[in-house]
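> only geometry, no sequence info:
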């Protein structure tokens, strides 16, 4: 009895470490991550050389709090691709299911190099549904065709909106049943010319609008959702699409839906040489005025995507820089960073600081449910042997002087980790 009391007293005084404390803090039920093993290395995006091994694409679920070993971390084989947009994975806030786009498929084993992996990689056509109710043991359920080279997907409750490269199927709507099977499947009129494809799309928080990015004309636009008896029936364009830089891609609404933030990478995926930008777009929701760019600010080099804090006061970009270069080049594997911005009431961004870290080709970042921590995907590390990707974690200081601090541990995953989604 005395021994127990002494142990408790020492623990309270900090004389011994707490057995319950974890070096990873992330306030959520779980994370879902997809990893693309078909390239073999992020450098394939640059030089086209496939450095594959016997690993396969997979989806990983991480349950919090994280425990030592593999308990609470589960995997399922699911075809996916980093060569599409930063929105090839969609997870409803309630969890239960994950939806994964198969934008590209694994090349034949005899193929060892492409001139341009971005354009020559063989195209997929399926949407896969994965049961993630048990975060320790996700199960791939089924897949079904949605159109050639599906690019981006977003979810609003049980409503999925996605884009493909197929003419006539540029904009696809799916009402998912409880098991993930399509209860309704609609090819919606995108009202686009044949030269344009939808590179990214986003549900408005209200579920009444969908923002989209056009890859050829470099514009963003807005669809109004038309419903009948509460069911989506059609969409109609609101106003005219707006020019937003040289290579616009990933977009996200503020929590209140007043502002739309758009990433302009200023170059092809992984190959940009100069800083990108984040543009703040104010849409005219009723079409009474023109959409406008309210402000813009420089971002990092080869930024993959960004996250907005739940309270709307911070935005963080994840920047690959030249980390994905072939390992024979000077500076390969280095230069990745996070950039932290403060967000004003009008949506304007003010840069706080850059936070460099080790890791190759990070592409995705998410806040936890109260904005106290961040998770960041890392495609791979500058390591020989089998090599792995991972998820790294950062602690967020809130308030008038926000800051980030890297946590001491990470979760190792299969090579090619590229897109994260949170289950609050």
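Yep, it's here. What you see is a predicted model; the values in this text were computed from it and never measured.

> rest of the way, CA atoms for contacts and neighbours
OK.

> where do the strands sit along the stretch 51-200 of the chain?
58-63, 73-77, 89-90, 97-104, 123-131, 139-145, 152-156, 159-163, 171-176, 182-188, 198-203 (DSSP state E, counting those that start in this stretch).

> among the ones you listed, which is nearest residue 389?
Proximity to residue 389, assessed across those by Cα to Cα, is greatest for strand 58-63 (11.4 Å).

> residue contacts, the residue lying closest to residue 216 once chain neighbours are set aside?
Nearest non-adjacent residue to residue 216, counting by Cα to Cα, 6 or more residues apart in numbering: residue 196, 5.3 Å away. Contact analysis of residue 196 by Cα atoms under 8 Å, 6 or more residues apart in numbering lists 214, 215, 216, 217.

> follow-up on the earlier one: and the strands of the stretch 51-200 of the chain as TSV, adding mean neighbour count and distance to residue 254?
Below are the strands of the stretch 51-200 of the chain laid out as TSV (neighbours: other Cα atoms under 10 Å; distance: least, Cα to Cα, whole Å):
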stretch	mean neighbour count	distance to residue 254
strand 58-63	24	26
strand 73-77	20	31
strand 89-90	26	18
strand 97-104	26	23
strand 123-131	22	27
strand 139-145	16	32
strand 152-156	23	15
strand 159-163	23	19
strand 171-176	21	23
strand 182-188	15	26
strand 198-203	26	11
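
> take these and lay them out in TSV including distance to residue 421.
Below are these laid out as TSV (distance: least, Cα to Cα, whole Å):
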stretch	distance to residue 421
strand 58-63	10
strand 73-77	15
strand 89-90	7
strand 97-104	9
strand 123-131	14
strand 139-145	17
strand 152-156	11
strand 159-163	15
strand 171-176	19
strand 182-188	22
strand 198-203	14
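
> out of those strands, flag the one nearest residue 262.
strand 198-203 (9.9 Å).

> list the helices and strands that closest one packs on?
Strand 198-203 sits against strand 152-156, strand 159-163, strand 209-214, strand 248-253, with contacts defined as 3 or more Cα pairs under 8 Å, 6 or more residues apart in numbering; DSSP states H and E.

> and here is the other one:
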């Protein structure tokens, strides 16, 4: 096991508080296995690192420039071809002292970063742009073919029942991605009953999307509580999601992955 201090790798902060206000919320392997991405969500940016063999084990060094994203890039994913990195920018207000102030009441965003050619002498990554997704998009997933992206949107399910911002339904935003141009286009929002769907994934075929539901609404019907919510990806015409069913699980389902 090896540990690395972000400040020693060039990721520093000047804010008051621990680590200069630097918080890293996501680390993701590049498909090649040679690079890592770290989402520095409190600074609205992503740092990329090259992984190499050091004298005493693995070594890291900054790979190219640190790239600014949208606000609060909580998670991110490389595309399967390794040419782009996408971030789901939740958009929280870290200076707020209440839940209502901290949780955004506007759509989250997704940023697209085009990665530099690994063989280039001057490694410069480029942010291509951002698009809106839905309110409080925390988790995200990229389909195996790299053509679809999903965000898992908590909406107002983090607020107590009976309060003004409470929502009974969460959602999944489905987006189309063009691996050649890096263009991202939102296709649809699919609502479903859940509380805090903080993660999700495509299956290995790309024909299904699986979302987590952390817990049940207080008055949820049987089978509508914590677990996995499965959707079919309908690909004739404009891709869309259709509900398939649920897999009940104990309280606290947070993330899910599908292994080959």
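Nice, thanks for sending it over. All figures in this text were calculated on a predicted structure; none of them were measured in a lab.

> fetch the TM-score of the aligned pair.
Put the two chains on top of each other and the TM-score (TM-score structural alignment, normalised by the length of the second structure) is 0.83; 238 aligned residues with a Cα RMSD of 2.4 Å.

> what's around residue 275 of the first structure, how many residues?
Applying other Cα atoms under 10 Å, we find 17 residues neighbouring residue 275 of the first structure.

> which residue in the second structure aligns with it?
Correspondence of residue 275 of the first structure to the second structure, assessed by TM-score structural alignment: residue 107.

> its match contacts residue 136, correct?
Yes - the pair residue 107 of the second structure / residue 136 is scored as a contact, 6.9 Å apart, by Cα atoms under 8 Å.

> against residue 100 of the second structure, how distant is the residue located most distally from the centre of the second structure?
Centroid-distance maximum for the second structure: residue 55 at 34.0 Å, with Cα atoms, centre = their mean. According to Cα to Cα, to the nearest Å, residue 55 of the second structure stands 49 Å off from residue 100 of the second structure.

> before we move on, what about residue 37 of the second structure?
31 Å.

> tell me which of those two has more neighbours.
Neighbour count, other Cα under 10 Å: between residue 37 of the second structure and residue 100, residue 37 has more, with 22 against 14.

> which non-adjacent residue is nearest that one?
residue 48 (4.5 Å).

> list the contacts of the aligned residue in the first structure for the one you found.
Aligning on TM-score structural alignment places residue 48 of the second structure opposite residue 222 in the first structure. Counting by Cα under 8 Å, 6+ apart, residue 222 of the first structure touches 209, 210, 211, 212, 237, 238, 239, 241, 283.

> where along the stretch 1-150 of the second structure do the strands fall?
Under the criterion DSSP E, counting those that start in this stretch, strands of the stretch 1-150 of the second structure are mapped to 24-29, 35-40, 45-54, 57-62, 67-68, 73-78, 84-89, 107-114, 126-135, 137-142, 148-153.

> ugh, typo on my part, it should be the stretch 151-260 of the second structure
Counting by DSSP E, counting those that start in this stretch, the segments of the stretch 151-260 of the second structure that form strands are 169-177, 184-193, 200-202, 208-213, 227-234, 240-248.

> mind putting those strands into a markdown table with distance to residue 150 of the second structure and mean neighbour count?
Listed next are the strands of the stretch 151-260 of the second structure as a markdown table, based on distance: least, Cα to Cα, whole Å; neighbours: other Cα atoms under 10 Å:
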| stretch | distance to residue 150 of the second structure | mean neighbour count |
| --- | --- | --- |
| strand 169-177 | 5 | 23 |
| strand 184-193 | 9 | 18 |
| strand 200-202 | 8 | 26 |
| strand 208-213 | 8 | 27 |
| strand 227-234 | 11 | 21 |
| strand 240-248 | 10 | 16 |
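
> which one, of the ones you listed, ends up nearest to residue 219 of the second structure?
Nearest of the strands of the stretch 151-260 of the second structure (Cα to Cα): strand 184-193, 11.5 Å.

> and the closest one, which stretch of the first structure?
The aligned range for strand 184-193 of the second structure is 349-358, by TM-score structural alignment.

> can you name the residues that contact residue 44 of the second structure?
68, 69, 70, 71, 72, 73.

> residue in the first structure matching the last one?
Under the alignment (TM-score structural alignment), residue 73 of the second structure pairs with residue 248 in the first structure.

> again with residue 173 of the second structure
Using TM-score structural alignment, residue 173 of the second structure pairs with residue 339 in the first structure.

> the closest residue to its match other than its chain neighbours and residue 217 of the first structure, how far apart?
Excluding the flanking residues, the one nearest residue 339 of the first structure by Cα to Cα, 6+ apart is residue 354, at 4.4 Å. Separation of residue 354 of the first structure from residue 217 of the first structure (Cα to Cα): 31 Å.

> same thing with residue 156 of the first structure?
Applying Cα to Cα to residue 156 of the first structure and residue 217 of the first structure gives a distance of 27 Å.

> can you tell me how far the residue farthest from the centre of the second structure sits from residue 2 of the second structure?
Counting by Cα to Cα - residue 55 of the second structure and residue 2 of the second structure are separated by 12 Å.

> what do you get for residue 75 of the second structure?
22 Å.

> alright, that wraps it up for me.
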